[in-house]
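J.: build me a structure from this.
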Amino acid sequence: MLLLVAGIACSGAEHASAGRAGASGAWDALFPTLGNGGYDVSHYNLTIDYIPDTNRLKGSAVITARATQDLRRFNLDFAGLKVLAATVNGANARPTRNKNELTLTPARVIEKGETFKAAVEYGGTPRTLEDSDGAVEGWIETDDGATALGEPTGSMTWFPGNHHPSDKATYDIAVTVPNDADGDPYDVVSNGELTKRENQGDHVTWRWNCREPMASYLVNVTVGYFDITKGRTSGGVPIYIAVDPDEAEGAEESEDLVSEVVDWASRRFGPYPFSSVGAIIDHLPDLGYALETQTKPYFGSAPDETLLVHELAHQWFGNSVTPRTWKDMWLNEGFATYAEWLWEEENGGRTARQTFESFNNGTHPESKGIWEFPPADPPSGGQVSDPPVYGRGAMALHRVRETVGDEDFFAILRAWTKQHRHGNADTAEFIALCEMTSGKKLSALFNTWLYEEGKPKGD
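T.: From the prediction side, this is the model:
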C-alpha cells in the first residue's frame, strides 16, 4: 500500500521527496499500538448524528494536524465503525483498515511542517469495549441514551484520531439527535462550553467547544434526559451540571459541593485550569467507576463527597497536566487520591498521616492489593487503574510531604500545575521539581515508593 511515484525506481534508501509512512503506534510501553507517528493533532471537529432508539451513529471527523516528517501515509486509531469516505486537504485519500488501525494514503506526500486537514466520514453501530477486569468503556448505551467513555482505549470506538495522551488537541463537537417518540428532545452534554442549541423540526443539534487542549481519553458525549443547573463558583468559574432525574435525590448538594471543592483546590493546587466546570450525573448504576472527563466528570450515579473531590482534582492532575505515557498514570491517580486525604484532613476528618497508616497497615477499605506492583511501573495496560497506582501513589506523595515539609510540598504542587498547564509531563520531571524546590536529594525515596517491589520497610 505504498504511494508510488511514476518513473522513479529506488534502491536502498528511499528518496526524501517520496515521504515515509507514519508509525502505526506511539510505541507506549503499555499500549504500543495506541497513538500514531508522523504528525501532531491540534484540533478535532466532530459532527455526530445519533439515533438512541437504534443505537446508530453517523459521524464526520475533521482533524487538523501538523506533519512531523514527510508523510506518504499515516494512521488513525479507529475501531468498528465503517469508513464511508476520506479526504486529505480536500482531495480523496485511500482508506485501508487493519483491526483498529485506519490508514489514509493522501493524493500527494504531506511535507514535514505542513499543516493539513484529514476528513473521515463513517457510520454504523459503535462498540462497547470490555476491559480485562470486566469494566466497560467506549460507546455505552444507557436506559435513555448513551455515553462515550474513553479511558484508556474507548474513544476510538466513536471517532478516528491519534488516541494517545501525549497528543492533546482542542475540540468542537456537534451532536444531532431526534426527538423521541413523544416528541420530546434529548439532551446532549459534552466537554467545555455549549455554544449553540439549534432546533431543526424533529431534530436538535447541540454544539460544544473545548478551547483548552484535551487528551482524547477525556472526551465525552452523553445523550439522555437531564435536569440542567447553571451557576458559578465563588471564584467566578461557570458551572454546568447535568443530572438524570432518577439521580436527583442523591445529587441535591452537587452544585454547592462542586463550587466548594473547586475553590478549595484552586487555593491548594493553583488556579482552576479550564474555562468552566461541572458534572454529568447519569443513571448507569452498574458502571462501577467514575471518569474525570474534562470540565465535567462523569458519574454513573450520584457521587459521594470523596468521589467528587477525586474526579475534580483530576482537572488539575491528569486533565491539565496529562501523563506523557501510560506508565505515568500515578501522576493522575496518586495525586487525585491524595487530594481526598487533604480534603478530609482540612474538613475535620482523619489527618493525611492517619490515612497513610491505615493504608500501610491494611485497615483502609481501599488498601487491598496496593503492594502488588510499583505504582510507576504497572506491568500491563490492564493494570493502570489498579490499587497501587492510587493508594501507593498517594502514599509516595505523603512521604514527600513529610520529607520536604508543608511549605515546599504545596509549593511543588502549585509549580507543577503551573509549569505543565495544558501540557504533558512525566515522573522524572516531577522528581526533578521536588528536588529543585526542596534542595534535597530524593532519589532514594522515589525509588522505594515508586519503583521497588513489595511493601517498603521501615514505614
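J.: only C-alpha atoms from now on, for both contacts and neighbour counts.
T.: Fine.
J.: please enumerate the strands of the stretch 251-400 of the chain.
T.: 277-281, 298-299, 321-323 (DSSP state E, counting those that start in this stretch).
J.: SS state for I241?
T.: Assigned with DSSP: H, G, I helix; E, B strand; the rest coil, I241 falls in the strand class.
J.: which residues touch it?
T.: I228, T229, K230, E255, G278, A279, I280, I281, K296 (CA atoms under 8 Å, 6 or more residues apart in numbering).
J.: quick check: the third one touching S254?
T.: Right, the one you point to is K230. No. In this structure K230 lies outside contact range of S254 using CA atoms under 8 Å: 11.5 Å.
J.: these two: which has the busier surroundings?
T.: S254 (22 against 11; other CA atoms under 10 Å).
J.: name the element Y171 belongs to?
T.: Using DSSP states H and E, Y171 maps to strand 169-178.
J.: hmm, back to that, for ChimeraX, write a command that selects the buried ones of the contacts of I241.
T.: Those of these that count as buried under 16 or more other CA atoms under 10 Å are selected in ChimeraX with:
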select :255,278,279,280,281,296
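J.: farthest-apart pair in the contacts of I241, please.
T.: K230 and I281 (14.1 Å; CA to CA).
J.: hang on, the earlier thing: can you tell me what sits against the next helix or strand after the strand holding Y171?
T.: Per DSSP H and E, strand 169-178 leads on to strand 187-190 as the next helix or strand towards the C-terminus. Applying CA under 8 Å, 6+ apart, the external contacts of strand 187-190 come out as 173, 175, 206, 208, 219-226, 242, 280, 296.
J.: swap in stretch 369-387?
T.: Around stretch 369-387, the neighbours that count as contacts under CA under 8 Å, 6+ apart are 30-31, 131-133, 326-330, 333, 366-368, 388-393, 427, 449-455.
J.: to compare with the earlier structure, here is another sequence to fold:
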Amino acid sequence: MIVRCLRRAVTAAVLTLALAVPLATPASATGNAPGAPGIGDPYFPDYGNGGYDARHYSLRLNYQPGADRLDGKATIVAVATQRLNRFNLDFLLDVKEIRVNGRPAAFAKSGGHELEVTPAIPLLKGTPFTVQVTYGGNPGSIQVPGIVTPWIKRADGALALGEPEIAWWWYPSNDHPADKATFDVAVTVPDGTEAVSNGILAGQRSSQGRTTYHWVMDKPMATYLATLYVGDLEVRKGRSSSGLPVYTAYGKDLGPREQAAKDSVERTPEIVDWLASVFGRYPFSSMGGSVINENVGFALETQAQPVYDSVFFEAGPDVGVVVHENAHQWFGDSVALKRWSDIWLNEGFATYAELLWSEKEGTGTAAELANAWYDQIPPASSFWQVKVSDPGPANLFNGAIYLRGAMALQALRTEVGDRDFFAILRTWTRTNRQGNATIPEFVSLAEKISGEQLDAVFSTWLDTVGKPAARPAPTAAAAATAGPPAAFAANRRMHEIMHGPIR
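T.: Below is the predicted model of the structure:
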C-alpha cells in the first residue's frame, strides 16, 4: 500500500510540474542570459550551475556488468530562477539527445564536466521546465585529473560512490548540495544481479532475462548522496520498530569480514531509534546500509542507505562507523551544506554522535574521549593547523574536521550545559529539516537558545589554528586511567583507516 502510494505521488508530482510549463512562447531577447557554469561555491567554482533550481530527477538506466556499459535517460524537472537562453549541467558521459520542454535542444561539452544546453526557446524566470537527456558510455573508463574515479567497476557490477564528486559519472545534474531534489531511479540489469539505490524499493519486475529495480527517494537529496550498487549481492528486507522499510545489502565476496559486517549493519534500526531519541525524529522513509569489498578506505552517508567499506569490519564488528554514518542522516543529509567550507556541520557532528554512543554504552563519556584526543595529539602536530571552519578544499576530509570538530561540540556542551546543548541540536535538525544551513547559522542558534555570547568557544575551536590552551571538557571529567578509554582506541582506529595516522 505505501509503495503504491509513493509511486503515484512521485509520478503525479512530475506530471504536475511538467504540465505547469506554459506553451512555448518566444521571449524577448532583453534580459535573457546564460546560467552560470557554477553555483558559486568558493571551494569548487565550477561545481553546480546557476539559473535554475532542480526539483526532481527521474533516471531510467540500463546497465551491463562486465562491459561496464551504462545507457540512460534522465528527466530533470526544474524551475528557472532567471530568464535563460542557456544553462549548464554537470556530466561526463556521451550525450545522444537533449530535449527541453519536449523540443530538441542544442548542446555542447564546455571543457571538464560542463555540458551547455541551449533550449529552442528561452526559459522564463519562475517557470518550471523539463530536461530529458539520453546518454550512454563506460563510466569506469572516464578519468578526471586530480580525482580518483568514483565509479567503481566490479567483475559482477559497479558501485557509484564518492564525495564531493560522483554524479557526473552516471547522471546529469546540478551537482551541488545547495540544490537538493527528490529522485526516482529505475535500473535494469541481467537476471540474478541485484541493484540497490536510495529510498524505498517501489517496484521490481523481470522480462526477457533482465530485471528492473525501481527505487524512490521522496525527500530532497544532495546529488553526491545518490548511490547505485549493482552486483551479486545478498539483499535483506525488513522493518524497523517504527514500521519503516529496512534494506541491507552485502557483497558475496566479503569473506571473513562478512559476519562482523552483518553483526554491525544489521543493528541499524536500533541505532537509528537511539539517534532519534537524541536528535529528533528520523528524517527519511526508509533506512539500511550496504557493505562493499573494494578497500576504498571510507564509508559514506548516502541518503537512507549508507555504504561501508568492509575494511571497517576487518578486526570484528564496528558499531561506531554505523553510528557515524546514520548520524549523518540528520547532519549532512537532512540538514545539508550550503557551501563545502561548512563540512564541520557534517563530520564534526557525526563524530560526536559516536562519543554519545560510547557514553550511552558506558565505554567512556564524550568528555573523556574528547579530552583523550586532545591529550594524545601533540601541539606540534599538523592536525592543529587546520582551520575547521574554513579548511580549504585540500583539507575537506582532514582528520581535524572530524576529531577537533567533535571536540568543538564537547567544548560547547561544557559551556552551555546539557539541557541547552541537546536543545540546540534538536532545534537545529528540526528547523533545518530537509534544507541547507551554514556554520554562522548554527552559531546564531546556539547563542539564541543558550542566551550566551559564544564567540570565545567557536573562535577557539573552529576559527583558530594551533592547539587550544585548555581541554574541551574540565580536567575533572578526564578518564582516571593512564591511557585513553577503549572506545577512544576504537574510534582512533576508524579515523586512521579513513584518513591515515594522526601525526
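J.: now the TM-score, please.
T.: Here the TM-score for the pair of chains, by TM-score structural alignment, normalised by the length of the first structure, is 0.91; 435 aligned residues with a CA RMSD of 2.0 Å.
J.: follow-up on the earlier one: now the strand holding Y171 of the first structure: which residue numbers in the second structure?
T.: Alignment of strand 169-178 of the first structure against the second structure: residues 181-190, by TM-score structural alignment.
J.: stretch 68-78 of the second structure: how far from the chain's middle?
T.: 20 Å (CA atoms, centre = their mean, to the nearest Å).
J.: scratch that, stretch 359-377 of the first structure
T.: Taking mean C-alpha positions (CA atoms, centre = their mean), stretch 359-377 of the first structure and its chain are 24 Å apart.
J.: what residues sit buried inside it?
T.: Buried residues in stretch 359-377 of the first structure (16+ other CA under 10 Å): F359, N360, S367, I370, W371, E372, F373, P374, P375, A376, D377.
J.: next: stretch 428-438 of the first structure.
T.: For stretch 428-438 of the first structure, by 16+ other CA under 10 Å, it's L433, C434, E435, S438.
J.: repeat that for stretch 54-67 of the second structure.
T.: Buried, per 16+ other CA under 10 Å, within stretch 54-67 of the second structure: A54, R55, H56, Y57, S58, L59, R60, L61, N62, Y63, Q64, P65.
J.: residues in contact with the corresponding residue of the first structure for V335 of the second structure?
T.: In the first structure, V335 of the second structure lines up with V321, judged by TM-score structural alignment. Going by CA under 8 Å, 6+ apart, V321 of the first structure touches T417, H420, R421, H422, G423, N424, A425.
J.: which ones are touching the residue nearest the centre of the first structure?
T.: Centroid-nearest residue in the first structure, with CA atoms, centre = their mean: L218, separated by 2.6 Å. By CA under 8 Å, 6+ apart, the residues touching L218 of the first structure are L149, G150, E151, E292, T293, Q294, N319.
J.: relative to G102 of the second structure, how far out is the residue lying farthest from the centre of the second structure?
T.: In the second structure, the residue that sits farthest from the middle, by CA atoms, centre = their mean, is S28; the gap is 39.9 Å. Distance of S28 of the second structure to G102 of the second structure, computed by CA to CA, to the nearest Å: 21 Å.
J.: check D179 of the second structure too.
T.: Counting by CA to CA - D179 of the second structure and G102 of the second structure are separated by 23 Å.
J.: ditto for S310 of the second structure
T.: S310 of the second structure is 45 Å from G102 of the second structure, by CA to CA.
J.: can you check P468 of the second structure too?
T.: 59 Å.
J.: before we move on, what about G466 of the second structure?
T.: G466 of the second structure is 57 Å from G102 of the second structure, by CA to CA.
J.: and stretch 190-204 of the second structure, how far out from the chain's middle?
T.: 20 Å.
J.: give the aligned range of stretch 386-406 of the first structure in the second structure.
T.: The aligned range for stretch 386-406 of the first structure in the second structure is 398-418, by TM-score structural alignment.
J.: which position in the second structure pairs with E357 of the first structure?
T.: Under TM-score structural alignment, E357 of the first structure pairs with N371 in the second structure.
J.: can you pull out the helices in the stretch 151-300 of the first structure?
T.: 254-269 (DSSP state H, counting those that start in this stretch).
J.: coming back round to it: among the contacts of stretch 369-387 of the first structure, name the buried ones.
T.: 30-31, 326-330, 333, 367, 388-393, 427, 449-450, 452, 455.
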